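In: Sequence and computational prediction follow.
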Amino acid sequence: MKQIPIPTFNINTGITIEADYQDPLLEEYRNNPLLEALPPIWDDSTVIQNLASKPLYKVWERELPVHLRMHCVQRVSRDFFQPLSKHLELEQSLSRLIRDGYVGRNPLTPNYAFRTRKDTYDLMVKGLTDAYPLNTPTSSGFAMVGISGIGKSSTLLRILKMYPQVIVHYEYQGNKLPLYQIVWLKLDCPHDGSIRSLCLNFLLAVDSLVGTKYYNHNSSKYTDELLPIMAQAAAVHCLGVLVIDEIQNLQEAKDDRAPQMLNFFVQLVNTIGLPVVVVGTYKALPVLNGEFRNARRGSGQGDSLWEHMKKDEEWIWLLRGLWKYQWTDEKIELTDEFVDVMYEESQGITDIAIKLFMLAQWRALDQKRKTISTELIRSVAKDRLTLVRDALAALRSGKKREIQKYADLYAGVSIDDYLNRIEEQQRQANQLEVIRQELGYDVKEQETRQLSSWLVEVGYEKEVARKAAEEVISNHLSSIDEIDIQKEGAKAALRIKHENMKDSSDTTRITVTKKKLEPTDPDDLRVIIFQGRNRKLSAYEALQKAQYIKNAKEFLS
């Protein structure tokens, strides 16, 4: 049998888990295995903790040779993520969208069985999308449009990965339910806007996730044949949300392919109730007119417009989080002058700001400078950001005519849209307050919360952990990067615990509980494993790096 060549393309993958049904706490979500198998609906505090990401940073690394510190700086681009108000809004929108889409798609109902048989295929072929309405087609989707480099795709993927990508069902409420549920799928729109390429990529992605052979059986078919097959696969595997990134590539589509693809997304909504989210730069705005725009108006989520950041409290909050990670000989404090120059040279585009901070450190290390400076940042921006210099200059000018030259930067929104953002700015301010309360307002509070959480995780009571963390951070705030903060915290917590036991009047009570070993030494295996987890290492890898696990070949020889 002739082997069919399978093309390679990037697919964002998550984890696969076995269904664990939990009460969703809302009546409309109950008795639906697709909804009960999802994670709980998270509050803002949980979302903030799950999204926040801090690079590995040790003060002694500033004493490493320059060529090693160069690699340490790279961690900022890879691992740093500071939650902002718009990230919370996006998570809430996706949470509602996925669940609303599943309300009308319960695999235990006859309507579901009808949809996942060949009838789905026939409906798409004949275009009878309104002949058999869903139970409750409440979701349609939304468009996420914004400036390049502002973090649309990376944030969206972080939020999606908070959900399992595939959930395997076996049995629900005593009834057999053999089902592979795909919660989310994120694909890039092909560079040439080809619908056929998108369909084949979709089928190949489904095959890679659940082991089917859609691609092998259909790779030679035409576009008109592939579209119904794609819809049928989405229905069979209960796809929760389809995300199409780089939607501005539809501008390159030939003939009427762009309207055809957008109309197909509308059919997916009307036929199987599949929410569709499209993501792109401002170049995508012209192709998002017509039926797709009309369809998504009913979703209730609202389109998401991601502009460059303003020089406000959120901008300072972002820089405060970033500023900790300096591997130069000496650290320099974040001043108003640095806030101003970082904004001027990046114009509030987060990706450029992070790269600028890294480039400044690399140049300082290369030129054997002790610290970064505002002059160094300006110099790096002039020399290394040549490809985006004109676009940044247009943003800096504030002139509409200049900004319109760069479609990735210009939103083209109406004055009514602009005035409506006043209310949105107030909501963002409230959400920033929630983020600050969760992570801490300043460095002292953030470090205290982090150390306290770690002490609780390794076995101390909350009150003991809190007192120990406050004591250690207060005593060592000026030299916090020069000590092993976790070791000092464990010592303080152990002392406070013993003092509490001595002061207790009820010394005769015997509690039948399992005794917990308290980690007081940096060589404690639990400490090593916890620190390894912060570096995204498994327990085995962390113990192996600490030389607690021998190579088996030593014993064989």
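Out: Structure received. Computed from a predicted model, the values in this text were never measured in an experiment.
In: Could you use CA atoms for every contact and neighbour count after this?
Out: Will do.
In: And Glu36, how close does it get to Asn249?
Out: Taking CA to CA, to the nearest Å as the measure, Glu36 falls 37 Å from Asn249.
In: now swap in Leu525 and tell me
Out: For Leu525, the distance to Asn249 - CA to CA - is 51 Å.
In: Check Glu433 too.
Out: To Asn249, Glu433 is 38 Å away according to CA to CA.
In: who's more crowded, Leu525 and Asn249?
Out: More neighbours surround Asn249 than the other of Leu525 and Asn249, with 21 against 16 (other CA atoms under 10 Å).
In: so what's that one up against?
Out: Counting by CA atoms under 8 Å, 6 or more residues apart in numbering, Asn249 touches Cys189, Pro190, His191, Asp192, Gly193, Ala284.
In: Make TSV from the residues you listed and add neighbour count, distance to Ile354 and secondary structure to it.
Out: TSV is the format used below for these (neighbours: other CA atoms under 10 Å; distance: CA to CA, whole Å; DSSP: H, G, I helix; E, B strand; the rest coil):
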residue	neighbour count	distance to Ile354	secondary structure
Cys189	23	27	coil
Pro190	21	28	coil
His191	16	27	coil
Asp192	13	31	coil
Gly193	21	31	coil
Ala284	24	26	helix
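In: between the residues you listed, which is nearest Pro164?
Out: Cys189 (22.9 Å; CA to CA).
In: is it true that the closest one touches Cys199?
Out: No: contact between Cys189 and Cys199 fails when scored by CA atoms under 8 Å: they sit 10.1 Å apart.
In: which ones are touching the residue sitting nearest the centre point of the chain?
Out: For the chain, the residue nearest the mean C-alpha position is Arg158 (1.5 Å; CA atoms, centre = their mean). Contacts were defined as CA under 8 Å, 6+ apart; by that measure Arg158 touches Leu51.
In: Quickly find the element holding it.
Out: helix 152-160 (DSSP states H and E).
In: for the helix or strand that comes right after that helix, packing partners?
Out: The helix or strand immediately downstream of helix 152-160 is strand 166-172, counting by DSSP H and E. Applying 3 or more CA pairs under 8 Å, 6 or more residues apart in numbering; DSSP states H and E, one finds that strand 166-172 makes contact with strand 16-18, strand 175-182.
In: this is the comparison structure:
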Amino acid sequence: MTKPTQHAAGSNLLLDGLGPMLTHADAMLAMSYVPPLPTNVEQVPRHQRLLQVQDVRDFHFSPPVEAQLQQSTYMMAWQGYRHRDPRAASTWATVSGEAQRQGMLLQSPIAACVEGLSGVGKTQACLRSLRCFPSQVVEHASFPKLNGAHRQVVWLSVEVPPSGKAADLARALMEAWDRATGSDRFRIWLEKERIRDGMRALDEWRQVAVSHFLGVLHLDEIQNLFKITSLRKRRSGVGDGAPELSIVEDQLLRWLLYLTNSGQVPLLVSGTPDGVGALTKRMSTLQRINTGGYHAIERLRWEDIGAKLSTSFLGQLGRYQYVKHPLPMDENLARLILDLTGGIQRIVIALWITAHRIALARKEDTLRIEDFQKAAATWLRPLQPAIEALREASPAKLARYEDLVSQDPTFWAALWDGTNR
């Protein structure tokens, strides 16, 4: 939580909380993270190197699309604040709801979308983009039209609960709000074992968010708004493929449309192709999402790497070898990794770590091609049907992809726990 920078007389103080807009190059640098490189490997015991290789889990090498996302996120917040100058009476009419009741002209809705397969880094891309703002919460010592201090919340990120129910989303939003602001504004709601009126809870949260000038709301795992059963029917080829919304989900969709229609909170959604496809099925929803931009996070492909191998995700990852005799990251190794993982970044990292575990269990202190093959056939064996579907580009097999990779968190928990031993 920070205090805003000194703003010029007559300026919109909400814009001060955004800081300066980053250049494309600066955005890529800000969103990337590369851990310290391994040094003096030969002097470090093997069991310690097993722990050091876990640093690779924090490795994040931003592709250009993430810099574009960061700039889109900034522009969404800037555009939203530009029309919500707290010095203007019309802004407070919007906050109170009087503008809607009187039919006053509201600003155009602002929304953006991030789509990608499970494991390519959608959530990380969105969170890193949001964290490029100087602070999530800004404390204003004084505020137009109000007595005393006031809190401005620049962004909030929430995962849509698996149930897709209004009550569960309301609870998630309230919990995230209280964590971010360090307050207990929603204590009475959260003390309840169960929120019975989800839409009423959502409306109260919205009113609080609007009055504190929320800059961007990020809803992750947007596919959870839709029934799993309807998605399974589509994957199995039953029906015409149109996802069927339950009554609660339809209410939620209308609530989100109202949130953007009112011009009160710019919305960023992220999810898998199933979820994004279902969300954008209605033209009205599609138009609103496109106002802030559509961003596709792709899996790694050799045709996109090619001659740029040394400066690519794989090229940089290849520098993190915790053996005395490393294996060159050449075309052969890169193509093998892509083949064994389908180019899914999270699986690439898992393969890299487990290959090291196999290598460090041998007498020879070296990393070999066979270590990656063995790791894929053992530790990553449950993922092979999904990876095969990606290699074959089979629509029938790809339709089951999300079930195989994203719906079983116990697999990833067991994998990461196992590589720590």
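Out: Arrived safely, thanks for sending. Not measured: the values here are computed from a predicted model.
In: Now the TM-score, please.
Out: After superposition, the two chains reach a TM-score of 0.82 (TM-score structural alignment, normalised by the length of structure 2), with 378 aligned residues with a CA RMSD of 2.7 Å.
In: before we move on, back to that, out of the helices and strands packed on strand 166-172 of structure 1, deepest packed?
Out: strand 175-182 (a mean of 17; mean count of other CA atoms under 10 Å).
In: Onto which residues of structure 2 does the helix or strand following it map?
Out: Following strand 175-182 of structure 1 in sequence order, the next helix or strand is strand 184-188 (DSSP H and E). Strand 184-188 of structure 1 corresponds to residues 155-159 of structure 2 when matched by TM-score structural alignment.
In: Mean per-residue distance, the matching stretch versus structure 1.
Out: For stretch 155-159 of structure 2, the mean deviation from structure 1 after alignment is 0.5 Å (mean CA distance after the TM-score superposition for structure 1).
In: Tell me the gap between that stretch and the middle of its chain.
Out: Taking the mean of its C-alpha atoms, stretch 155-159 of structure 2 sits 9 Å from the chain's own mean (CA atoms, centre = their mean, to the nearest Å).
In: Same check on stretch 55-63 of structure 1?
Out: Worked out by CA atoms, centre = their mean, stretch 55-63 of structure 1 lies 25 Å from the chain centre.
In: Also stretch 393-403 of structure 2?
Out: Centroid separation between stretch 393-403 of structure 2 and its chain, computed with CA atoms, centre = their mean, is 22 Å.
In: repeat for stretch 409-421 of structure 2
Out: Using CA atoms, centre = their mean, the distance from the centre of stretch 409-421 of structure 2 to the centre of the chain it belongs to is 21 Å.
In: what's that stretch in contact with?
Out: Counting by CA under 8 Å, 6+ apart, Leu50, Leu51, Gln54, Ala350, Ile353, Thr354, Arg357, Trp379 sit against stretch 409-421 of structure 2.
In: And for the residue in structure 1 that the last one lines up against, the neighbour number?
Out: To tie it back to what came earlier, the one meant is Trp379 of structure 2. Mapped onto structure 1 by TM-score structural alignment, Trp379 of structure 2 lines up with Arg384. For Arg384 of structure 1, the neighbour count with other CA under 10 Å is 13.
In: For the stretch 351-500 of structure 1, which segments count as helices?
Out: Assigned by DSSP state H, counting those that start in this stretch, the stretch 351-500 of structure 1 shows helices spanning 374-384, 389-397, 400-403, 415-439, 443-457, 462-476, 485-503.
In: ok, back up a step: average offset between the helix holding Arg158 of structure 1 and structure 2?
Out: Mean for helix 152-160 of structure 1 is 1.1 Å (mean CA distance after the TM-score superposition for structure 1).
In: now that helix: which residue numbers in structure 2?
Out: Going by TM-score structural alignment: helix 152-160 of structure 1 matches residues 122-130.
In: What's the match for Met261 of structure 1 in structure 2?
Out: Per TM-score structural alignment, Met261 of structure 1 is aligned with Leu252.
In: Oh, that last question was meant for Tyr132 of structure 1, not what I typed.
Out: Tyr132 of structure 1 maps onto Met104 in structure 2, by TM-score structural alignment.
In: can I assume that match sits in a strand?
Out: No: using DSSP: H, G, I helix; E, B strand; the rest coil, the secondary structure at Met104 of structure 2 is coil, not a strand.
In: Can you tell me how far it is from Ser262 of structure 2?
Out: For Met104 of structure 2 relative to Ser262 of structure 2 (CA to CA), the value is 10 Å.
In: do Tyr74 of structure 2 as well
Out: For Tyr74 of structure 2 relative to Ser262 of structure 2 (CA to CA), the value is 20 Å.
In: Also Arg101 of structure 2?
Out: Distance of Arg101 of structure 2 to Ser262 of structure 2, computed by CA to CA: 11 Å.
In: wait, Leu390 of structure 2 sits on Leu398?
Out: Yes: Leu390 of structure 2 lies in contact with Leu398 (CA under 8 Å); the separation is 6.7 Å.
In: Leaving out sequence neighbours, find the closest residue to the counterpart of Met230 of structure 1 in structure 2.
Out: Taking TM-score structural alignment, Met230 of structure 1 has Trp205 as its aligned residue in structure 2. Sequence neighbours aside, Met174 is the residue nearest to Trp205 of structure 2 in space, at 6.7 Å (criterion: CA to CA, 6 or more residues apart in numbering).
In: need the contact list for the one you found.
Out: Met174 of structure 2 neighbours (CA under 8 Å, 6+ apart): Phe186, Leu190, Trp205.
In: Report the secondary structure state of the aligned partner of it in structure 1.
Out: Mapped onto structure 1 by TM-score structural alignment, Met174 of structure 2 lines up with Leu203. Taking three-state DSSP as the rule, one finds Leu203 of structure 1 in the helix state.
In: In TSV, list the helices and strands packed on strand 166-172 of structure 1 along with distance to Lys545 of structure 1.
Out: Output for these, formatted as TSV (distance: least, CA to CA, whole Å):
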stretch	distance to Lys545 of structure 1
strand 16-18	28
strand 175-182	36
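In: out of those strands, which comes closest to Asp336 of structure 1?
Out: Across those, closest to Asp336 of structure 1 is strand 16-18 (CA to CA), at 46.4 Å.
In: Any chance you could list what contacts the helix or strand following the closest one?
Out: As assigned by DSSP H and E, the chain's next helix or strand after strand 16-18 of structure 1 is helix 33-36. If you take CA under 8 Å, 6+ apart as the criterion, helix 33-36 of structure 1 is touched by 20-24, 29-30, 99, 102-103, 106-107, 172, 181, 238.
In: let's see 7 Å
Out: Helix 33-36 of structure 1 has contacts (CA atoms under 7 Å, 6 or more residues apart in numbering) with Tyr21, Gln22, Asp23, Pro24, Tyr29, Arg30, Arg99, Tyr102, Asn106, Tyr172.
In: Cool, thanks, signing off.
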